[in-house]
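Engineer: Here is a sequence together with a model predicted from it:
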Amino acid sequence: MPLILPDGLPAIDMLKRENINIEDMLAKEDNKRPLRIVILNLMPFKATTETDFIRLLSNSPLLLDISFMKLKSHVSRHTSAEHIDRFYHTLEELSKEKIDGLIVTGAPVEDMPFEEVDYWKELQEIFNWARENVRSTLYICWAAQAGLYHFYDIPKYPLPKKMFGIFPTIPLKPELPIFRGFDDVFRMPQSRHTEIRREDIERVADLEIIAESEESGVSIVRSRSKREFFITGHLEYAPNTLDTEYHRDLGKRDDVEVPKYYYREDNPAKGPLVTWRSHANLLFMNWVNWVLGGE
């Protein structure tokens, strides 16, 4: 089934080269309403993140209409205003039509207290709106920490060194639809300087840890009463993303080591070994089915 994307989105050409079926906006005129997925993209380099998430969503057999949300209270310094104005819309604009699923990405602000992030109040408004109006929301990395803090007052804690690598992770509730088709162990990319802790989550009756790693800790939390998932890692990452981050920080930070379980023979010169992509595809396909209501 094709994806419906904004006309002219830079990611389209790359995705077509990967044989991903992209439909033009005229597909909206079909009698069958597509499933509407909105991505609130908080990452600085918008086009890269757009491509990462679209690539995963493309595996669904359902017709998906994907849109991008922007913040009114924050101006991106790394993506052109022309790109944002053309392809991104405010909550007020997007909420005029029904939104089925929301994805909130990570953001490079984890060292800051939540209240000091310049768009925190607007983000809280979006979180509250999504809880009441969207079937299901995926909160990714920093957004997962932000969502847990906003709704449940779960704190984050600084790490002595960056949690960096592709970590073996165990589904603790393998019977859940979100894990349909999963193996007993899957691998999740992690790239963060802070963490949330099991003991804080266990104090909240509405929260349940559904995936965890012995090394990287809490991996996926779900809300029992709401259709929300809080994912601490980056299953959407492309094969070279951690490599780019590693070389970016090399010699500039003393809390970043070679990402674990990522390079062939742990040697950066030999390049990354991709071990997470199949489960990433499964999780996002299962989530889309969850959004549809096919538990």
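Structural biologist: Sure, I can see it. Numbers count the residues shown, from 1 in each chain.
Engineer: alpha carbons only for contacts and neighbour counts from here, please
Structural biologist: Fine.
Engineer: Near the residue lying closest to A11 once chain neighbours are set aside, how many other residues are there?
Structural biologist: Beyond its immediate neighbours in the sequence, the residue positioned closest to A11 (CA to CA, 6 or more residues apart in numbering) is T51, lying 5.3 Å away. Number of residues near T51 (other CA atoms under 10 Å) recorded here: 20.
Engineer: what's in contact with the helix or strand harbouring A146?
Structural biologist: Assessed by DSSP states H and E, A146 sits inside helix 142-152. Around helix 142-152, the neighbours that count as contacts under CA atoms under 8 Å, 6 or more residues apart in numbering are 104-110, 114, 124, 127, 139, 154-156, 196, 204, 229-232.
Engineer: Give me the buried positions along the very next helix or strand once past it.
Structural biologist: As assigned by DSSP H and E, the chain's next helix or strand after helix 142-152 is strand 157-171. The neighbour-count check on strand 157-171 (16 or more other CA atoms under 10 Å) flags 162-171 as buried.
Engineer: Return the member of those nearest to S60.
Structural biologist: P171 (21.6 Å; CA to CA).
Engineer: structure B:
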Amino acid sequence: MPINIPKNLPAGEILRNEKIFVMEEDRALSQDIRPLNILVFNLMPEKEKAELQLLRLLGNTPLQTNVTFLNTATYEPKHVSKSHLEMFYKTFDKIKHRRFDGMVITGAPVERMEFEEVRYWKELTEILDWAKENVTSIIYICWAAQAALYYHFGIGKYELPKKCSGVYAHVITDLTNDLVRGFNDEFMAPHSRYTTVSLEEVQQHPELELLSYSEEVGPFIIQSKDHKHIMITGHLEYDATTLAEEYERDIKKGLPVEIPENYFPDNDPTKPPKNTWRAHAHLLFYNWLNYYVYQETPYEWHFVDDAIDYYI
């Protein structure tokens, strides 16, 4: 399906340059198609980069998808313009009367704080409670995955001796599971975080299934047995250069960070890194939208007139 986005969304020009079929809003609205409605709660500081990364993945299926971007009402982001938020984002009070087929909650650079110390924690938990009845399936990325494990399943996080940054090999525990259908026996995926969760606690929890893990960095893909919650502890959505940009940012801040592992050719930061995880990123989102959202969501949700924001 083509991607339909609002006029003037900064990601639009980039998507067109990547030869992604972009369709105008009016044409999408005129089609007699039941689109999937996906809510993206974007907690990343550089929101425009995260938008582009997620739109690429959500747009790579035969399913027409209507995406709504959600922003916090209790915290004002510092790295994005107010006009961008006003034009392309909504707050929870504007969407809580609606239902969504799927939801994505991004990571956030707050993992070294206790969950309850995060300024928007109360707002996030209100949204998580609302999503239990109003969203078919939810993907949580990095810190959001840790937050979901803590809030829904009582599994806490702990701080690592040093930042986990790099691209690591992962294995699949059940290749017949729909979410990882088509995955290689071993695949690469990026991580960028200061905290982690216990592999043993995840494995022993009666409501959870561990689908993928790394010998080096622990649990990676975790799902609830009812398929409602999908926790991804790393960043399959990252671009090839994202870890390099984070590394350069941390060096400029004077932080004691090491070169991302298994990332730069010959471990040389002057050499451009390659994306070795792109195919599995697309496959994960394709499988999620197909098996966990499209196949499971009720065909007839109740929508009001403002339900359609834009399609991808």
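Structural biologist: Received the coordinates, thanks. What you see is a predicted model; the values in this text were computed from it and never measured.
Engineer: picking up where we left off before, mean deviation, the helix or strand hosting the residue nearest to A11 of the first structure versus the second structure?
Structural biologist: Counting by DSSP H and E, the element that carries T51 of the first structure is helix 46-57. Compared with the second structure after fitting, helix 46-57 of the first structure has a mean deviation of 0.7 Å; criterion: mean CA distance after the TM-score superposition for the first structure.
Engineer: what do you get for stretch 282-289 of the first structure?
Structural biologist: Using mean CA distance after the TM-score superposition for the first structure, the mean distance for stretch 282-289 of the first structure is 0.8 Å.
Engineer: residues making contact with that stretch?
Structural biologist: 56-57, 59-60, 101, 177-182, 295.
Engineer: Give me the buried entries from those residues.
Structural biologist: Buried among those (16+ other CA under 10 Å): 56-57, 59-60, 101, 177-179, 182.
Engineer: from those, which two are the most distant?
Structural biologist: Applying CA to CA across these, the maximum distance is between G101 and F182, 21.9 Å.
Engineer: before we move on, the earlier item: the buried residues of strand 157-171 of the first structure: which two are farthest apart?
Structural biologist: Applying CA to CA across the buried residues of strand 157-171 of the first structure, the maximum distance is between K162 and P171, 23.3 Å.
Engineer: Quick one: work out the angle between the longest helix along the first structure and helix 46-57.
Structural biologist: Looking across the first structure with DSSP state H, the single longest helix is helix 277-292. Helix 277-292 of the first structure runs at 80 degrees relative to helix 46-57, counting by axes from the mean of the first three to the mean of the last three CA atoms, to 10 degrees.
Engineer: can you pull the buried residues of helix 277-292 of the first structure?
Structural biologist: Quick answer for helix 277-292 of the first structure (16+ other CA under 10 Å): 277, 279-292.
Engineer: repeat for stretch 60-74 of the second structure
Structural biologist: In stretch 60-74 of the second structure, counting by 16+ other CA under 10 Å, buried: 60-61, 63-72.
Engineer: So A145 of the second structure versus L128 of the second structure, what's the distance?
Structural biologist: 12 Å (CA to CA, to the nearest Å).
Engineer: Comparing those two, which shows the higher neighbour count?
Structural biologist: A145 (25 against 18).
Engineer: so what's that one closest to, chain neighbours aside?
Structural biologist: M231 (4.6 Å).
Engineer: residue contacts, the one you found?
Structural biologist: 139-142, 144-146, 148-149, 220-223.
Engineer: Can you name the element that comes right after the helix or strand where it lies?
Structural biologist: According to DSSP H and E, M231 of the second structure maps onto strand 229-232. Sequence-wise, the next helix or strand beyond strand 229-232 of the second structure is helix 242-252, with elements assigned using DSSP H and E.
Engineer: what's the spacing between the nearest residue to L250 of the first structure once chain neighbours are set aside and D249 of the first structure?
Structural biologist: The spatially closest residue to L250 of the first structure, leaving aside those adjacent along the chain, is V256, at 7.6 Å (CA to CA, 6+ apart). Per CA to CA, V256 of the first structure is found 7 Å from D249 of the first structure.
Engineer: higher neighbour count, those two?
Structural biologist: Ranked by neighbour count (other CA under 10 Å), V256 of the first structure and D249 place V256 first, with 20 against 13.
Engineer: which residues sit in contact with the nearest residue to T65 of the second structure once chain neighbours are set aside?
Structural biologist: Excluding the flanking residues, the one nearest T65 of the second structure by CA to CA, 6+ apart is L36, at 4.6 Å. Residues in contact with L36 of the second structure (CA under 8 Å, 6+ apart) are 63-66, 100-102, 294.
Engineer: And A131 of the second structure, by the same measure?
Structural biologist: Contacts of A131 of the second structure by CA under 8 Å, 6+ apart: none found.
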